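J.: I'd like to go over a predicted model; first the sequence, then the structure.
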Amino acid sequence: MPMAVFILGLAVFAQGTSEFMLSGLLPDISADLGVSLSQAGLLTSAFAIGMVVGAPVLAAATLHWPRRRSLVLFLSVFAAAHVVSALTPDYAVLLAARVVSALANAGFWAVAAAAAVAMVPAGARARALAIVVGGVTVACVAGVPAGAVLGQLWGWRSAFWAVAVLSALSAVAILRALPSGTARRTASTSPSTTGGGVRAELRALADRRVVVTYLLNALIQGATFCAFTFLAPLVTEVAGFGEGWVPGMLVLFGAGAFLGITLGGRLGDAHPMRVLGYGMTALTAGWAVLALAGGNQVVLVTLVFLQGLLAFGLAPALASRAYQLAAGAPTLAGAFATAAFNVGAAAGPGLGGLALDAGFGFRAPVWVSAGLMVPALAVLAWAVLLERRAAHAPVSRA
């Protein structure tokens, strides 16, 4: 595996840490900037909205840019936005900086996914994508709790400084690892898209099964990040743990996520629909039990791990299915998958914040997570129906 693929994973680790670390910093940000907890939660939603808008737009806009220049540019903007975030005393400026960070992150993802695929043979593409996407799960295991620890020791701003430094170091590493003249499109890219550009890739995304897969992804991530964003108050206010337990709970969730994506990567290619069916059913039940019994510390600790495992264990099956069904759109398939992921990551915390503001208590976001999984199961049934129809009409899809 080329070293550049691992460097891309390092950069994704830095960006993933930034996206998710607020779950352990929200109370401090809320107190420091004089805003409510739900307003602080909107910083996560703002980042996700920027990813939703930026992923497909920047993927199309930079389709023919040199990879190294694109990656370094996006990482540099990302690092600069975090410097602004660390310095500002104003909530509105921090919110704007989160949007800029998200746009840069979306642009990076638009290039990085296609770059990783193009650098390896066809038989190693899934493994290359797993390394890049694995940066997100490592962020959950190490980066997010590390950000929480930094926040407790030196204030929430120190976590933003750490992300800025790591992003800058990743940009330097990419400058060294990737050749300067490598174009975004190469002969190794899928021949079905060569010469067709954006329109050809959009046509490849027209399959209803692809759209349903994206919808499924958005609902699952909405449920996941609704509960994850407000995990800190659930741990301290509902289960009665001290604030010092919050980083440990984030580590536990991340450890489950890491194990889940590892197992899901092995099972998702062989039995994607079975993994989705069993996994989503268990995930739904887990959110409901956590909402009911989250005040029990043993139940909370157990389910934080299991829910991380289940939620991220579904990710490889969803990703591989999207790339398989949209093989003619190697760049935009990943961009729209990123957008779908972040639609959920934006909507979930937003809905959880509304439930908190309505006075339903700190368990409310977990109930919202369970509720979002109900339509997700209905969408899965739709996906199964479309799959069966496609299996009985091979000629019409040829």
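T.: Sure, I can see it. What you are looking at is a predicted structure, and each value in this text was computed from that prediction instead of being measured.
J.: Could you use CA atoms for every contact and neighbour count after this?
T.: Fine.
J.: Tally up the residues packed near the nearest residue to residue 55 once chain neighbours are set aside, please.
T.: Sequence neighbours aside, residue 106 is the residue nearest to residue 55 in space, at 4.5 Å (criterion: C-alpha to C-alpha, 6 or more residues apart in numbering). Each residue near residue 106 was counted by other C-alpha atoms under 10 Å, and the total is 30.
J.: Below is structure B, check it against A:
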Amino acid sequence: MPAGLIALALGGFGIGLTEFVIAGLLPQVARSLTVSEAAAGWLISGYALTVVVGALVVTAATAALPRKAVLIGLVALFVAGNLLSAVAPDYRLMLLGRIVAALCHGTFFGIGSLVARRLVAPERASRAVAVMFAGLTVANVLGVPFGALVGERWGWRATFWAITAIGVVAGIALAALIPSWAGTIDQADGNGSSADGLRAQLRAFRSGQVWLTLAATALGYGGMFGAFSYLAYTFTEVTGFSSTDVAWLLVVYGTGLVIGNVVGGRGADRDRDRTLLVSLAGLAVTLALFGLLAASPVASVVLVFLTGLFGFATVPGMITRVTDHAHGVPLAAGANVSASNVGNALGAWLGGLALSAGLGYTAPLYVGAAIVLAGLAVLAVAARGTARPVPESADLGGTG
């Protein structure tokens, strides 16, 4: 495995911690900064909204720059945001720190996925992307318990100091382990201009396949996270688990994410569209069964694992699919991250509507299944429209 992939995974791990760790720290942060828990919740939603916008704006602004330099700069932004959070004397600066850190999120994973592909042979592209995203999936498993443990022992600020240190190490690793040739831009479009120019990037969005893949990404994520957002209520109000059981149940879910990421990457390198279709179908069936069997503790444990597995098995293939059909422009990779976060918000909103309508604590699972089925239908249309594989662009080629 190229050492550069490990550096990318370490960066993904730090960014993933930043996203997830705050959930276990909200009560401490709210008390320390003397704000309501509702206001503290904006430290999560503000981050997510910034990811959606930043993935597009920052990617477009940096598209013509050498990608290795951009990745190192993004990690520097990540370090600055977490450092500000660690020392913030009040809520406004804490929120600003979260926003600054979030600006790097989507662009790091978007550009990082393109760099990861260049480090390996073309037939291993999805597996390379999966290695990078492994850092994010591990952070999902460890993020909340890590934050809670460090925060409980040394205070919530210590958690952000620790994440800042991880960012520094990731930046050094990227500088040392990413080959310069993997982070350069050497592709030209048909007119002889840089393929990373903004005009060329926007032209990539003329492709119907790009839009269909982005829609399938949003719906697939939306269904999974729409259900996930309310799992704690399902576990405690329907299954009968105690509130203290929720933490280890989320670890089971996170373990499914980790395994699904690996399996999905390998499957996508063999037959990408089939892997994506099977994963989305598996996720829809899993969520529907979860709704039916939520009263069973054993079934719930198995099904929450499968939710994570099928849900994240789509990630490597979706990234490589959208960048192939966009001919490798970074903005498409960033748009894929934005689409996933839009899906998260949509799924959580629709699941909340179902709860508000009095449909019960299993309703978000059925809503999630319906959203995923819509994503499956979109991807099926996209797959039928690709009679021939899209040629790999020179920029996405590997070292062989």
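T.: In hand now; what should we look at? Please read all numbers here as calculations on a predicted model, not as lab measurements.
J.: sorry, back to before: correct me if wrong: the residue nearest to residue 55 of the first structure contacts residue 57.
T.: No. Between residue 106 of the first structure and residue 57 there is no contact, the gap being 9.0 Å when judged by C-alpha atoms under 8 Å.
J.: Return every residue with contacts to both of the two.
T.: Shared contacts of residue 106 of the first structure and residue 57 (C-alpha atoms under 8 Å, 6 or more residues apart in numbering): none.
J.: Report the buried residues of the host helix or strand of the residue nearest to residue 55 of the first structure.
T.: Secondary structure assignment for residue 106 of the first structure, by DSSP states H and E: helix 91-118. Neighbour-count burial for helix 91-118 of the first structure, counted by 16 or more other C-alpha atoms under 10 Å, picks out 91, 94-118.
J.: That helix vs the second structure, average distance?
T.: By mean C-alpha distance after the TM-score superposition for the first structure, the fitted helix 91-118 of the first structure averages 3.2 Å away from its aligned residues in the second structure.
J.: from the chain's centre, how far out does that helix sit?
T.: Chain-centre distance of helix 91-118 of the first structure: 12 Å, with C-alpha atoms, centre = their mean, to the nearest Å.
J.: cool, stretch 212-219 of the first structure as well?
T.: Offset of stretch 212-219 of the first structure from its chain centre (C-alpha atoms, centre = their mean): 13 Å.
J.: Point to the residue nearest the middle of the second structure.
T.: Nearest to the mean C-alpha position of the second structure, by C-alpha atoms, centre = their mean, lies residue 337 at 6.4 Å.
J.: Skipping its backbone neighbours, what lies nearest residue 213 of the second structure in space?
T.: residue 322 (6.0 Å).
J.: which part of the first structure lines up with whichever helix or strand that neighbour is part of?
T.: Taking DSSP H and E as the definition, residue 322 of the second structure sits inside helix 315-325. Under TM-score structural alignment, the alignment places helix 315-325 of the second structure onto residues 315-325 of the first structure.
J.: contacting residues around the matching stretch?
T.: Here stretch 315-325 of the first structure has contacts from 126, 130, 207, 209-210, 213-214, 217, 261, 264-265, 267-269, 272-273, 275-276, 329-330, 333-334, 337, using C-alpha under 8 Å, 6+ apart.
J.: Can you flag the buried ones in those?
T.: Listed as buried from these are 126, 130, 209-210, 213-214, 217, 261, 264-265, 267-269, 272-273, 275-276, 329-330, 333-334, 337; burial here means 16+ other C-alpha under 10 Å.
J.: mind listing the helices for the stretch 1-150 of the first structure?
T.: All helices of the stretch 1-150 of the first structure, identified by DSSP state H, counting those that start in this stretch, fall at 3-20, 26-33, 37-61, 67-87, 91-118, 125-138, 144-154.
J.: Compare these and give me the one nearest residue 237 of the first structure.
T.: Residue 237 of the first structure lies closest to helix 26-33 among the helices of the stretch 1-150 of the first structure, at 11.9 Å (C-alpha to C-alpha).
J.: So which elements touch the closest one?
T.: Where contact means 3 or more C-alpha pairs under 8 Å, 6 or more residues apart in numbering; DSSP states H and E, helix 26-33 of the first structure is packed against helix 37-61.
J.: Which secondary structure elements does the helix it packs on sit against?
T.: Helices and strands touching helix 37-61 of the first structure, by 3+ C-alpha pairs under 8 Å, 6+ apart, are helix 3-20, helix 26-33, helix 91-118, helix 332-357.
J.: and of the ones you listed, who's closest to residue 231 of the first structure?
T.: Proximity to residue 231 of the first structure, assessed across these by C-alpha to C-alpha, is greatest for helix 26-33 (10.1 Å).
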